[in-house]
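Participant: Any chance you could fold what I've pasted below:
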Amino acid sequence: MVDYLTRKHSGPTGNVEPPLSPSGAQPSRSNPLAAKVTSVLSASYADSDLRDALDLLDQRNVVNNAETRRQIRLDVQKDVIESNGDIIKEFGHVAEQLRRIGLTIASLNQGCEEMKRHISSAHQETAPALEEASELMKQKSQVEEKQQLLKAFSTHFVMSEDDVASLTSTAEPVDDRFFAVLSRAKRIQTDCEILLGTENQRLGLEIMEQTSKNLNGAFQKLYRWIQREFKTLNLENPQISSSIRRALRVLAERPSLFQSCLDFFAEAREHVLSDAFYTALTGRSVNGEEDTTVKPIELAAHDPLRYVGDMLAWTHSATVSEREALVVLFISDGNEIAKGIQAGRESEPWNKIGEDDGENSEFDGNKALNELVDRDVAGVARVLRQRFGQVIQSHEETILAYKIANLLNFYRVTFAKLLGNDSILLESLASLEEASMRQFRVLMQDHIAGLQVEHQSPTANLSPPEFFQDGLKQLKAIMKTYETSFTPDDTREADFVSILKEALDPFIEASKTISGDLKKPASIIYAINCLSLALDTLVPFDFTQIRVQEIRSMIEGHSAELVEYQYSYFQRGSGLQALLQALAPLSESEEDIKSIRTLGPFRPDALTQTSQSLDDFLPSALMDAMENLKFLQSSKIARHVTEQAADKFCEDFEQIEGKLIACDEVCGQDNDETEEPEPLRAFFPRTSGEIRVLLS
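Facilitator: The predicted model follows:
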């Protein structure tokens, strides 16, 4: 039925279309049937309620007729009445339940009101007790907080009697517990500064006063303990007690006590090293007991240089060992001692007033270490000065004095690198070196004064005198010694100038004095021989180059004099001197050229004689000239000098030859119509080429 009605009255969209009248117009609103039909048809069969109703009718299988419809209406009305009755009956039960609930609620409200009255009465009775209990709890909390604060304060700022005894009592050992308590006391003293910043400063002042007293006692105890340990300390033992190093680092916070310990230590070590040095020298202790384990330096050294060298070597070895031991003792743990001393200076500002380095100076650990080592070997330095003074004064050998001075220079540079430039030992070595050099100069002056140069005479072969050769041998020994010294390269040559003035210049001046009595060329040859020997002695050493250049310049000057002598010899022996003297005043003018024929040396007979003299001279001229320099020990200089003189002679011959040719040409041009005179070249036929070949 539902499907039928839906298909019959629904459009494409499911909406019911109202029926039309036969004439196509809408039905009249007053027709009940039409209104009924319109109402039925206008109903939407898509409504779920309507569809459920229709499904119910389908399930009953009713027939759509009037009787059935009336019966259904009656049944429906009956069902509605019965349903309403059931609802009313149920609502009666609900009303009864609601009545009972109302009674229960009223009873509950009455009970609540009663409880409120009891609670209010109880609250009024217990309120004072609760307020009192709350106040007591608050006070208890404050007391507990104060107890905790007092306990923490006592634990941090108050030291126990056992701790104070461990810190200040000399009966207690200086062990790890001592240093732990000392560290805590220093921390308490530092933290007291916070208490001084509060309103109540009395507590902070009292604690700081007591702590400072305990700290001072602790440092005094540590100071005395270190002094006792220093008395039995063996620096030769590689396993130096770590407790001493730790104690020194802590004591550095009191610079005055630390310095007193260093003074005590330096004094003790100075006596120990002085006694050891005396034993090394003599083989006996200061008390006179013989030490068989030591080979005495005084007996083992067979010469003065070995003796002083062994003493310096022992001193260097002892200084190095002392410094290494003190490095382990004072520096091996980093800059802890320096930091402690710096902290001590800050805590003791009154100690800075007398310092020269200023208020902001920092502690230099290496410098302090060098000063301490230098103080330790100060006694050894005094013994060295005495022994060296005896050696220097008791020996009068020039080379020995210089070798001792050079050895002292070597060790002075070595100790400067080890201890710095400001040390007592370095000052001692410098004064000893100066004394040795002074002794060397005195001995050199005495040796020069004893030469008696005025009575010396040169040898027949003009070789350097014996005293000059001995002086150069001595100088060579000095230079070999100086070559091994530690003098810096930039000042090496400048420092040796004074030695050359003492060991070379007097011999050169003495040779000049001797050569003054000789005639040329013997005096020149003698001077060159002496200077050449000096040059050969100086050249191998790199620190004499300035003096080498000076001597070479002197040799060159003397060689120039020899060139002039040989040149004059060529002029005189060849007979050209008269020709050169005659041509000297003439110029290059035609008149002067013509006048050459009128000059005496250029007359045919004189010119022929000169040409013959030249021919006789030339074959042996070079050998004869070399014979003049036969005593010159340097054949190279002799050959060079003769070659230069020969070159100058050849140039003069070229000049004469040119003048003769020019004169012949000018005279030939002026006598074209008359009989031409015989040319000058006919009387003087030699050419410059022939001369150069003969003198080459």
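Participant: contacts, neighbours, all on C-alpha from now
Facilitator: Noted.
Participant: show me what contacts residue 188?
Facilitator: 156-157, 208, 211 (Cα atoms under 8 Å, 6 or more residues apart in numbering).
Participant: From residue 633, how far out is it?
Facilitator: The gap separating residue 188 from residue 633 is 93 Å, by Cα to Cα, to the nearest Å.
Participant: Please provide the structure for the following sequence as well, for comparison with the first:
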Amino acid sequence: MNANPLSAKLTKLLASSLDDPKLRTSLTALSEFYTVNAVNSRHNLRGDIERRGTEVNYQFLRELEKVNIQFLQLEAEMNEMNSLCQEMQDRLNLANDKTVTLLEQTDALREQSNICAVRQTILEAFLDRFTLSESEITILCSTAMDVTPAFFDALEHLENIHADCNALLITEHQRAGLEIMDSMRTYRSISYDKLFRWMQSECRTMSRPDGMMEVREVTKRAIQALKQDDQFFRSILEELVHVRRNAILRAFIDALTRGGPGGTPRPIELHAHDPLRYIGDMLAWIHQTVASEREFLESVLSAERKMRDRGQAEIKLPKASPLRLVESNATDAEIVDSLLDKNLEGTARPLKSRVEQVLVSQANAITAFKISNLIKFYSSTIEKAIGADAALSKTLHEISDASMQVFFDAIGKQSADLLRRPDTPGTDLGPPPAVKETVLQLKEIMKSFDTSFVQVDEGNKDFAPILSAVIDPLFQMCDIGAAHLSAFNRAIYMMNCLHYVQTALVYPFTKHKVEDLEKQVQDYVDTVVDEQHMVLLKQSGIAPIIQAMETKDERTPLSSVPGMDAMSISAILLRLDHFLGSVNLDLTSWLSKIVSSRLAKSISTQNVKMFVDAYRRLCQAVEDPKNQYEFPATILVRTADDVEDLLVD
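Facilitator: Just a heads-up that it's a prediction; the model follows:
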């Protein structure tokens, strides 16, 4: 180990790091007073440092002495303050001992004050809920004040009080509830009487006939409020019906006789000479009035708000009502329907009397039918708006039935004339003039019915009696007129008449009648085919052979039947060639009398088929060994196919 002190110091110094914070702080402090690097300074460095440390300590002691003095002053002041606080505490304790009774009284009074405040709040709430203010009483009871929205607010408050009293009756405050309810009952009676009288005068102002005047909101609320009193509400409805019914009736009479304001539109009765327009204008006016009156009544009965106890949907009215306007538990919609029925009831009588006057003077079946369709259309439309049980609906049904009866009477008269003087068939066996005229009339009737907005299903049911009334007597007349004809000509004549009528039935609601006529036509076609077949058999000469084949005994050979030997049949079949050459001319002559080319072609085809079938049976009989014909090929000059080819060509 090196004992050299200098070396040790150097080693220590060199080992020191210049980044050491303590070293750097020491050097910084040393630089403040070690300014000269001299030998004396280096020798005295330690003493200087110690001396400087001593001065710093003295300076620190002097500063601490100042702080100590200040703390002593603070302590003295704190002691003085503490003594003052103790003195004040003593005084407060003394004052507290003297005022404890006063404080107890103050607390008791404060508690009583809080109780009184709560009671005052409860009392104010009770009075507000169970009593009317002076202003509300004045509004409700004073006849000098008009009915305004404030009236209904006060009335609603009264109703709420009346309802709340029911809650008091089930508590220990029954006496208060009874007293309040009794006083409110008086106010309620006076207020509803005032409202009823005001509403009576208001109803008298609702006399405008168009029903489109604007209904004030206060009027709507008045009606809604009166629903709470059954008697008043029923009386108001009766008053409203009286006013509106008279107004509508007066307006209808004015529309008929005076026209609109300033003469526009013109009076309806100016068109009395035109039955369709006259009746149509009356029904159109009533239809328009129904719509406007319903809108007016719905506006009157609509409610801005519901009262507390009862909703507006259910109204309990007495069973006994003079006008029977509404039934018990009627809804608003039912009340509107009932009022609408009563309001329009007055128009039924003048409408019915005028329509009946038109119908009495109406002899034209087509016009009567158009009138019936027009009435039926409006009857169905108006019935949807006012119901089937309404007086106006029943009246419309009555005049609709009456107009249809006039139509049937006119058709019946025409049918009687046809049967009394039936047309006789012409030489062409075509439809007579009576059939053509009747079909023209029927086309007009069907066209009118097709444009009458009647549903197809209803049309099939409703139009069937009309078709029968027009067509059945017509065919009966044709049948009577053709009584002198032969069965063949009569069948052609009836077939032509049926087909002529059938071609006119082109509407969906005539489908069933067309099918019936088709069956009758087919029956006459079968008659014509059968008659012509017998004629063709006779003209061709093979009728005796066919008859012998059908009438002989099965065990007897055909050749053994008299006149059916091989030579006789050969002679008959030789004449068949001449017939086959002229038969087409014969068919053309009588087929030209059939109006329908389709039917003529069908009849011709059936005749050819039946004749060929008969000739084929004849050939089969000749070729059959049982009939004992020798050399059948020499007898049968033509085969059945040859005959068919000649006839078809």
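Participant: Quick check: TM-score for this pair?
Facilitator: Superposed pair, TM-score by TM-score structural alignment, normalised by the length of the second structure: 0.78. Supporting alignment: 558 aligned residues with a Cα RMSD of 3.5 Å.
Participant: Quick one: buried ones out of the contacts of residue 188 of the first structure?
Facilitator: Taking 16 or more other Cα atoms under 10 Å as the criterion, what is buried in these is 157, 208, 211.
Participant: would you turn those residues into JSON lines with distance to residue 339 of the first structure and secondary structure?
Facilitator: Converted to JSON lines, these look like this (distance: Cα to Cα, whole Å; DSSP: H, G, I helix; E, B strand; the rest coil):
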{"residue": "157", "distance to residue 339 of the first structure": "25", "secondary structure": "helix"}
{"residue": "208", "distance to residue 339 of the first structure": "23", "secondary structure": "helix"}
{"residue": "211", "distance to residue 339 of the first structure": "22", "secondary structure": "helix"}
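Participant: Residue 544 of the first structure: which of those residues is nearest?
Facilitator: Distance to residue 544 of the first structure across these (Cα to Cα) is lowest for residue 211, with 71.6 Å.
Participant: So what does that closest one match up with in the second structure?
Facilitator: In the second structure, residue 211 of the first structure lines up with residue 184, judged by TM-score structural alignment.
Participant: again with residue 551 of the first structure
Facilitator: Aligned partner of residue 551 of the first structure by TM-score structural alignment: residue 517.
Participant: Tell me which helix or strand comes right after the strand or helix carrying that match.
Facilitator: For residue 517 of the second structure, the element it lies in under DSSP states H and E is helix 511-540. Using DSSP H and E, the next helix or strand after helix 511-540 of the second structure towards the C-terminus is helix 543-551.
Participant: Point out the other helices and strands that that following helix packs with.
Facilitator: helix 597-623 (3 or more Cα pairs under 8 Å, 6 or more residues apart in numbering; DSSP states H and E).
Participant: The helix it packs on vs the first structure, mean deviation?
Facilitator: Aligned to the first structure and superposed, helix 597-623 of the second structure gives a mean residue distance of 1.4 Å (mean Cα distance after the TM-score superposition for the first structure).
Participant: residues making contact with whatever helix or strand comes next after that helix?
Facilitator: Once the chain leaves helix 597-623 of the second structure, the next helix or strand it forms, by DSSP H and E, is helix 632-635. Residues outside helix 632-635 of the second structure that contact it (Cα under 8 Å, 6+ apart) are 566-567, 569-570, 573, 622-623.
Participant: of the residues you listed, buried ones?
Facilitator: Buried among these (16+ other Cα under 10 Å): 566, 569-570, 573, 622-623.
Participant: Look up how far residue 364 of the first structure lies from residue 338 of the first structure.
Facilitator: Using Cα to Cα, we find residue 338 of the first structure at a distance of 7 Å from residue 364 of the first structure.
Participant: Now do the buried residues in stretch 596-609 of the second structure.
Facilitator: 596, 599-600, 603-604, 606-609.
Participant: Generate CSV for those, with distance to residue 211 of the second structure as supplementary columns.
Facilitator: Formatted as CSV, those follow (distance: Cα to Cα, whole Å):
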residue, distance to residue 211 of the second structure
596, 61
599, 63
600, 67
603, 69
604, 72
606, 72
607, 75
608, 77
609, 77
